[in-house]
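Asks: I need the structure of the sequence given here:
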Amino acid sequence: MTGRQQRVVRELLNAHGRTYAEEAGIRLRDTPQPLYRLQVLSLLLSARIRASLAVAAARALHEAGLRDARRMAGADWQDRVDALGRGGYRRYDERTATQLGDGAQLLIDRWGGDLRRLREEAGGDVDALRRLLQEIPGVGPTGADIFLREAQRVWPEAAPYLDAKALSGAERLGLPKDPDRLVELAGDAEPTVLAAALVRAALDKEVAKDSLRRAA
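Replies: Next comes the predicted model:
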């Protein structure tokens, strides 16, 4: 069984092992701008909307110049709405535009616009990281999980971060729901990439079917 599970993970990673940050054009580093863009992406992805639309909206915000907390906070509400609309994020655009402005202002007021200061406040405690992220307007438990799944690449204290959504993808693939066992099956693959691939399997049954077919 282990050999088959390893093949399933390998095929999943080969075909679907792309992080959402990469899809959104974010070159993730432990610096303020890419971390902020990831936080915005996480907020967008947490809504009940297709992931592809959330990614497109994150790209549209970046193209509009709203790529750090100060620019986001300083933008007109309508500019944020318009950018979200260009990305196809229309169902939640007005509420989200408000959340983005409020969240950016909180980030400036409390952490100087730099999520690394939030990380410092957490002091290496992942539960504290998750709680602090949820203090940002629009970032609930799902958004915090999304952020930490992706940020574990540059915030290693969070790794391996395989949340309930990733583990539901593992279950759909017939894989164990034990994070340590999944990391072992993935071999040298980054936990960030593994988490993203498992989430894609959870969100799209065709991803799971494709991986199982390839591994057969």
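Asks: contacts and neighbour counts: CA atoms only from here.
Replies: Fine.
Asks: secondary structure class for Y89?
Replies: coil (DSSP: H, G, I helix; E, B strand; the rest coil).
Asks: Then L162?
Replies: Secondary structure assignment for L162 (three-state DSSP): coil.
Asks: Wait, it touches A195, no?
Replies: Yes - L162 is within contact range of A195, at 5.7 Å (criterion: CA atoms under 8 Å).
Asks: So for the two, which residue has more residues nearby?
Replies: Just comparing L162 and A195: by other CA atoms under 10 Å the higher neighbour count belongs to A195, 31 against 28.
Asks: For that one, give me its contacts.
Replies: Contact analysis of A195 by CA atoms under 8 Å, 6 or more residues apart in numbering lists 149, 161-162, 166.
Asks: How many neighbouring residues does L132 have?
Replies: Counted with other CA under 10 Å, residues neighbouring L132 total 16.
Asks: er, E206 I mean
Replies: Neighbourhood size, E206 [other CA under 10 Å]: 12.
Asks: which neighbours do L162 and A195 share?
Replies: Residues within reach of L162 and of A195 at once, by CA under 8 Å, 6+ apart, are R149.
Asks: who's in contact with N14?
Replies: N14 sits next to no residue when contact means CA under 8 Å, 6+ apart.
Asks: ah, wrong one, I meant T19
Replies: The contact partners of T19, taken as CA under 8 Å, 6+ apart, are 150, 192-193, 196-197.
Asks: That one and W111, how far apart?
Replies: For T19, the distance to W111 (CA to CA, to the nearest Å) stands at 26 Å.
Asks: Before we compare anything, build this one as well:
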Amino acid sequence: MDEDDLKALLDRHGTTYAAEAGIRLTDEPAPLWQLLVLSLLLSARIGSAIAVAAARELFDAGCRSPHGTRDTPRRQRVAALGRGRYRRYDERTATQLGELADAVLDRYAGDLRRLHEESDDVERDLQQFKGIGPVGAAIFCREVQGTWTDLAPYVDDRAARGAEKLGLPTAPAELARLVPAKELPRLLAACVRA
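Replies: Next up, the predicted model:
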């Protein structure tokens, strides 16, 4: 793929889930929490557009931080998920979000940077949280690597399969060489979406 084709791929399909959900991903507690919430929502067998819409509704309802999520009554979390059309899993997910907030507050004082600092395997350690399995952990790592650059190049199986279908290299280091480090999450998003 030449440089023009790569630029066109990024322009057309290179929107990360975080960007789509309105998360300005920085190394601060609130956006990292929001990415974790989004990763949990994307883990379910439900369309990504619905998960993103549900995340936006949750954030508008006050779930922008672990404290805000814990303080948002469960029925309001259920209602926000419903407004986002995340209906099939709304009751269970509303409960999981409360439990997730409690766990992040208890273990990391509400700051996922502490998990990052303490962890020798972020992908594994994210899975300690109920509702965050391999898919959710992979999404989180794929998107956060532009911020937590020590995770890069992180290429999960889904992104590698997409890269292969696009005729791009599948080895993480080779794929990462195609774009500046900060753009790698966008390239992987394009691999997943295209």
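Asks: Assuming the best superposition, what's their TM-score?
Replies: With the length set by TM-score structural alignment, normalised by the length of the second structure, the two chains reach a TM-score of 0.94; 194 aligned residues with a CA RMSD of 1.5 Å.
Asks: returning to that earlier point: I'd like the contacts of T19 of the first structure as CSV, with distance to V55 of the first structure, secondary structure and neighbour count appended.
Replies: Below are the contacts of T19 of the first structure laid out as CSV (distance: CA to CA, whole Å; DSSP: H, G, I helix; E, B strand; the rest coil; neighbours: other CA atoms under 10 Å):
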residue, distance to V55 of the first structure, secondary structure, neighbour count
E150, 14, helix, 27
T192, 17, helix, 23
V193, 17, helix, 21
A196, 14, helix, 25
A197, 16, helix, 27
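Asks: nearest to K205 of the first structure, of those residues?
Replies: Closest approach between the contacts of T19 of the first structure and K205 of the first structure, by CA to CA: A197, at 12.2 Å.
Asks: Please list all residues in contact with the aligned residue in the second structure for that closest one.
Replies: The equivalent of A197 of the first structure in the second structure is A190 (alignment by TM-score structural alignment). Going by CA under 8 Å, 6+ apart, A190 of the second structure touches 9-10, 12-15.
Asks: can you do 10 Å?
Replies: 6, 9-16, 159, 162-163, 166, 184 (CA atoms under 10 Å, 6 or more residues apart in numbering).
Asks: Hmm, V155 of the second structure is touching T170, no?
Replies: Yes - judged on CA atoms under 10 Å, V155 of the second structure makes contact with T170 at a distance of 8.1 Å.
Asks: Once you drop chain neighbours, what's closest to the counterpart of P134 of the second structure in the first structure?
Replies: Under the alignment (TM-score structural alignment), P134 of the second structure pairs with P141 of the first structure. Leaving aside its sequence neighbours, P141 of the first structure sits nearest to Q134 (CA to CA, 6 or more residues apart in numbering; 6.5 Å).
Asks: roughly how far apart are that neighbour and A144 of the first structure?
Replies: Distance from Q134 of the first structure to A144 of the first structure, by CA to CA: 6 Å.
Asks: Name the residue in those two with the higher neighbour count.
Replies: Neighbour count, other CA under 10 Å: between Q134 of the first structure and A144, A144 has more, with 23 against 17.
Asks: Please identify the buried residues of the helix or strand hosting that one?
Replies: If you go by DSSP states H and E, A144 of the first structure is part of helix 141-151. By neighbour count on 16 or more other CA atoms under 10 Å, the buried set for helix 141-151 of the first structure is 142-151.
Asks: Tabulate these (JSON lines), appending distance to Y92 of the first structure.
Replies: Listed next are the buried residues of helix 141-151 of the first structure as JSON lines, based on distance: CA to CA, whole Å:
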{"residue": "T142", "distance to Y92 of the first structure": "16"}
{"residue": "G143", "distance to Y92 of the first structure": "15"}
{"residue": "A144", "distance to Y92 of the first structure": "19"}
{"residue": "D145", "distance to Y92 of the first structure": "20"}
{"residue": "I146", "distance to Y92 of the first structure": "18"}
{"residue": "F147", "distance to Y92 of the first structure": "20"}
{"residue": "L148", "distance to Y92 of the first structure": "23"}
{"residue": "R149", "distance to Y92 of the first structure": "23"}
{"residue": "E150", "distance to Y92 of the first structure": "23"}
{"residue": "A151", "distance to Y92 of the first structure": "25"}
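Asks: Closest to D79 of the first structure out of these?
Replies: Distance to D79 of the first structure, by CA to CA, is smallest for G143 among the buried residues of helix 141-151 of the first structure, at 23.0 Å.
Asks: okay but the closest one is in contact with L132, surely?
Replies: No - assessed by CA under 10 Å, G143 of the first structure is found out of contact with L132, at 11.7 Å.
Asks: For the second structure, which segments are assigned as helices?
Replies: Here the second structure has its helices, by DSSP state H, at 3-13, 17-20, 29-43, 48-60, 66-71, 74-83, 90-108, 112-118, 122-126, 134-144, 157-165, 172-176, 184-193.
Asks: For those, could you give me a markdown table that also reports distance to D150 of the second structure?
Replies: Shown next, in a markdown table, are the helices of the second structure (distance: least, CA to CA, whole Å):
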| stretch | distance to D150 of the second structure |
| --- | --- |
| helix 3-13 | 23 |
| helix 17-20 | 19 |
| helix 29-43 | 16 |
| helix 48-60 | 26 |
| helix 66-71 | 24 |
| helix 74-83 | 33 |
| helix 90-108 | 20 |
| helix 112-118 | 10 |
| helix 122-126 | 11 |
| helix 134-144 | 10 |
| helix 157-165 | 19 |
| helix 172-176 | 13 |
| helix 184-193 | 13 |
